[in-house]
Every structure is written in structure tokens, then in C-alpha cells.
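# fold the stuff below for me.
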Amino acid sequence: MSQTFKDILYTVSENAVHITINRPEVYNAFRTQTVEELIQAFRMADEEKTVNCVIFGGAGDKAFCTGGDQKVHLSDDGLYGPRGMVGLPIEELQSAIRDCRKVVIARVQGYAIGGGHVFATICDLTLAADTAQFGQMGPKVGSADPGFGTAYLARIVGEKKAREIWFLCRRYTAQQALEMGLVNKVVPKDELDAECELWAAEINALSPTALALSKRSFNADSENIRGISFMGVAAVKGFYQTEESKEGVRAFNEKRKPDFKKYAS
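Coordinates of the predicted model:
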């Protein structure tokens, strides 16, 4: 299965499919095209017979992914027009990661913020460099992830910590993420690729069917969150049309503090 991508890189090594967001100039923030290509890539990886693992990462040294590209927020940004409830099929991508029969490892070398934080959350495993930073910023820019980014996060780190992450929008170090259960292991930055390959090699020696069945079993226990997500995204679609939400995007792009209160109903 061959495919030419613009926003991502797709390669297959001895032990894993490597899917990498290749937009380091914007800290690997995603636009519609990025999301569409990632959906295609995870579906391709699902059919790859030679390996049991996907290593999902971001290009460059600075970021795994920093969420949606606010400069093209809800716009037609090129090859792909708006699709999905909020203009890009983010819920479809989240499902593609969860539904992929391969074990998906998030390789986090830098910022995993906003939508990137959600990606790291829903991957099966997360390996981080000691330079990684995690956090949410949805409420800072008039956005939210009502589903896997919230309800599933609470299953991983606990209800109180998940609410802290969303209600305060703080940054957390790799070590703090490890302590709260968001990360499986932290290593020095120059050892991250080797560690990812080590984990992938161990996974690649196992039964692909047994791994797929195990993953499906884990997912079944939290499958109701997919329904919450689809309903929640419908609400977010309406919210994005309000001046309160638009103020968050304007303020981010203008590098100023937003004034949400004057628009709140």
C-alpha cells in the first residue's frame, strides 16, 4: 500500500510502523490535511502484517504535537475542505488510533499540548524524553475535548488530577506525567528513539492476534466514551460559532490575553 503524504511521514522499520507529524515549523500543530493524512496512515498501519507496533511521534526537537493550528482554525486549509463536526475529523482520528490493531506508542520528545496531549493520552503506551512537557490549553483558546481528552484522561490519572489539568491549564514535566500515570517511562532525550525501538522489538516478538484481542478488550471497557465524544463534539461545534470561542483564537494569534467574560452568556 503506497501513499504520498505532505504533512506526515510514514515508514516501516524492522519492529514498527513509524507515523510522524512533519510540521516542526508550527510545533507539529495539525490542520485538516494533517488529520486526514493521519487517519489514512493509521488505517494503513492497521493492515501492515510485518510488525505489531506503531510509533507515533512529531518531527524535530521541540514538540510531539501542540494541537490544532490556530492560524487555520476551522478553515479550508488546502487539499481537504472542512469535514467532521468541527471542520476537521478529529473524532475519526481518535477512533483510528484506538481501533488500530497494532500497539500504538506515543514518542514524546517535547511539547504534548492541547490536542497533542489528547493523542498521547489515547495511545496505548507513552514513552517520554526528560525534556517532554504535557498539558491542556483548551479553555485558554475557547476549546474543549469532551470525550477521550477528558473522560478517558480521568480513568488514567484520576478524576481530581484530570480536572486540575483542564481547569488550570498548567504544564507538567515528564517526571510529573510519569508519577500521575500518563507516561510509562521517562528516559534522557538522546535515548528516546532507542527506548521506543526496544519496546517495539519486545512487542514485535509477541502474537499479533493476542495483542489485538487484548487491545480490543481494554477498549471495550471504555467504549462508552466514544459515544460521549460524539455528543460532546456536537456541542463544541456550536460553541466554536460563538464570539467567546472566537475570542480565544483571536487572542492566541494576536499574542494577547483573551477577554472571555465580555462574551460569556
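# CA only for contacts and neighbour counts going forward, please
Will do.
# ok, and the closest non-adjacent residue to residue 151?
Nearest residue to residue 151 in three dimensions, chain neighbours excluded: residue 225, at 6.8 Å (CA to CA, 6 or more residues apart in numbering).
# and residue 32, by the same measure?
residue 88 (5.2 Å).
# neighbours of residue 186, how many?
By other CA atoms under 10 Å, 22 other residues sit near residue 186.
# got a list of what it touches?
127-130, 174-175, 178 (CA atoms under 8 Å, 6 or more residues apart in numbering).
# can you classify it as helix, strand or coil?
strand (DSSP: H, G, I helix; E, B strand; the rest coil).
# quick check: it vs residue 176, distance?
Distance of residue 186 to residue 176, given as CA to CA, to the nearest Å: 10 Å.
# what number of residues lie near the nearest residue to residue 181 once chain neighbours are set aside?
Distance criterion CA to CA, 6+ apart; nearest residue to residue 181, sequence neighbours excluded, is residue 157 at 5.7 Å. Neighbour count of residue 157, defined by other CA under 10 Å: 20.
# so how far is residue 259 from residue 157?
Distance of residue 157 to residue 259, given as CA to CA: 31 Å.
# spit out the contact partners of the residue nearest the centre of the chain.
In the chain, the C-alpha nearest the mean C-alpha coordinate belongs to residue 119, at 1.8 Å (CA atoms, centre = their mean). By CA under 8 Å, 6+ apart, the residues touching residue 119 are 94, 106.
# let's see this one next, to set against the first:
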Amino acid sequence: MSDIVVERRGEVEWIRLNRPERMNAYDADMAEALIHAVNEAADAGVIVLTGEGRAFCAGGYLADLSDPDPAALRKMFYGSLQVYDALRMSPRPVIAAVNGSAAGGGNELVVACDMAIAAESATFGQTGVRVGSAPVLGGSNFLAMSVGEKRAKEIAFMCRRYPAGEALEMGLVNAVVPDDRLEEEVTRWADELLRMSPRYLEIAKINSNVWWNQCRDNYLSGLGMLVQAIGSADMIEGATAFMEKRAPRFEGRARKDST
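Okay, the predicted model is just below:
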């Protein structure tokens, strides 16, 4: 099975995450394949990113956190930033067609795309601090540009799930449509973009990255902290609890000396 399925529909490149058995969660190899697909789509007019099955993307593959290989995790963490950078630096507009759950790094994937159209059944939210990680690549910083600082902190800290309608109200997506109309609506938006000047769309897109670029040092700082925390008790407990579908029992909080 290919991790990434690419389909050219006229001048629109559809890139589909294709690991439905794990809700399209990505590992380092899948991240590399996605970067390659985005870069190869530079000759398209519009890029659409979507998922196979019932999920858009569940972020990084959490099984790797419960028994961490530091070198492999480092590669995945920094590979995630390279994925988001590829989306941001592509000369073509990128539309997220959110067909289902966008969780953790999958929610940050939506944040990194230029625009997002969601199916009514789609849900959004971060998972990091619940599973032994933190959303340092958009969820704890750049997301505030879309939804405001207080709401962004709520999303990053509380790890709640937000239905598509609420995501639209807070500014996380551009439109919400019935599930069976998602591809039709995304195609309509793509066709409208195709009527624009590709040269000046590229200028407008790259110039719009001003706040993303301002945050980039913060992304690297956050990644450095995540790498230093690989193998921590909270990481292992959070990921293990997630895989075992139980509440985590974190011990990372400082406790007052009882003496």
C-alpha cells in the first residue's frame, strides 16, 4: 500500500493520505513521501490535501512514542516541520479537504494549509499534552493568528474536540458542507482559483507567510524541547494510555515536599 496517493484532475493535484487503518497518522517515511508529492505538484494550478477513510489525519504515529527510538522520533519531529514548510512554500494554493478527524499534528496540518473546506462530520483539535507531547508546530503559536490567543490556548491546553461548524465560527476553516458534497465544493473553490493569475497568486501566497515566518524560530525552539523530552515518563505514559484507550496517569507535575 502506498502511503500517499496522487491524482491529477485537470490542473488540480489531489494528494490523499492513505493509511486509513491508523487514521492517516504519519511516520517519518510517510512525511517524506508527502513532501515529495507537494514538491512534485508545483506544476499544478491548485493542490488539494485530503485523507482516505474516516479521518483526515491523526498527526504523528503515537506507537513510536510509547517505545521511543530517539533518532527515529527526532527525524519524525523535524520531518513534520518540513511537511508544513513544503505546504507553505509551494507556489500553488493548498486547500485542505477535511473529510474527517483532524487531530494533533493533523489539526496543525490544516493550520498550515492556505485554506480549508470541511465536511460536516469533520472534527478538529489538538492531542499533544494529553498524550505526552505538545503542539509546537502551529497549535501553540501560529493558530492564534486564526482563532485568537485565548481560543488557541484553549485548543492547545484542553485537547477538546470541535465540530466542523464550531471550527468555521472560530476561523479555523473557510467553509463547511455536507459530507457528500465535500469534493464538489473543494473543486468549485479550486476552479475559482484557477481563473486567477498563477504568477500573482504565488506572490500573494508567499507574501502572506509573514506571520508563519515570524513564528519559525519558535517552532525550532519547541522542537528542540520535544527532542530533549524524548523518553520522558510523561511521553511514555501518555502514548501508552492512548494506545490502550485509558486515561493517562501522569507523574510529571512537581509535588510539594511533604516533610
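# TM value for the aligned chains?
The TM-score (TM-score structural alignment, normalised by the length of the second structure) is 0.92; 252 aligned residues with a CA RMSD of 1.8 Å.
# which position in the second structure aligns with the residue nearest to residue 151 of the first structure?
Using TM-score structural alignment as the criterion, residue 225 of the first structure maps onto residue 215 of the second structure.
# ok, that match touching residue 144?
No: using CA atoms under 8 Å, residue 215 of the second structure is not in contact with residue 144, being 11.0 Å away.
# OK, contacts around the nearest residue to residue 222 of the second structure once chain neighbours are set aside?
Among residues not flanking residue 222 of the second structure along the chain, residue 136 sits closest, at 5.3 Å (CA to CA, 6+ apart). The contact partners of residue 136 of the second structure, by CA under 8 Å, 6+ apart, come to 218-219, 222-223.
# residue 136 of the second structure matches what in the first structure?
Correspondence of residue 136 of the second structure to the first structure, assessed by TM-score structural alignment: residue 146.
# then residue 185 of the second structure?
Structural alignment places residue 185 of the second structure opposite residue 195 in the first structure (criterion: TM-score structural alignment).
# give me the number of residues near its match?
19.
# so what's it up against?
127, 187.
# the helices in the stretch 151-265 of the first structure, which residues?
Listed in chain order, the helices of the stretch 151-265 of the first structure (DSSP state H, counting those that start in this stretch) span 153-157, 159-168, 174-179, 192-204, 208-221, 224-240, 243-254.
# tell me the counterpart residues of the helix or strand hosting residue 106 of the second structure in the first structure, please.
Element membership for residue 106 of the second structure, per DSSP states H and E: helix 105-112. Using TM-score structural alignment, helix 105-112 of the second structure lines up with residues 115-122 of the first structure.
# now do that stretch: distance to the chain's middle.
Remark: stretch 115-122 of the first structure is offset 3 Å from the chain centroid, using CA atoms, centre = their mean, to the nearest Å.
# the alignment partner in the first structure of residue 6 of the second structure and residue 205 of the first structure, how far apart?
By TM-score structural alignment, residue 6 of the second structure lines up with residue 10 in the first structure. Residue 10 of the first structure sits 22 Å away from residue 205 of the first structure, going by CA to CA.
# of these two, which one has the most company?
Applying other CA under 10 Å to residue 10 of the first structure and residue 205 shows that residue 10 carries more neighbours, namely 21 against 11.
# is it fair to say that one lies in a helix?
No: counting by three-state DSSP, residue 10 of the first structure is not part of a helix but strand.
# how about it, nearest residue that isn't a chain neighbour?
Computed as CA to CA, 6+ apart, the closest residue to residue 10 of the first structure that is not its neighbour in sequence is residue 19, at 4.9 Å.
# residues contacting the one you found?
By CA under 8 Å, 6+ apart, the contact list for residue 19 of the first structure reads 8-11, 38, 41-42, 54-57.
# that one and residue 153 of the first structure: what is the separation?
For residue 19 of the first structure, the distance to residue 153 of the first structure equals 23 Å [CA to CA].
# which SS class is the counterpart of residue 82 of the first structure in the second structure?
In the second structure, the residue paired with residue 82 of the first structure according to TM-score structural alignment is residue 72. Put simply, residue 72 of the second structure is helix when judged by three-state DSSP.
# state the number of residues packed around residue 72 of the second structure.
Neighbour count for residue 72 of the second structure, taken as other CA under 10 Å: 12.
# that'll do, ta.
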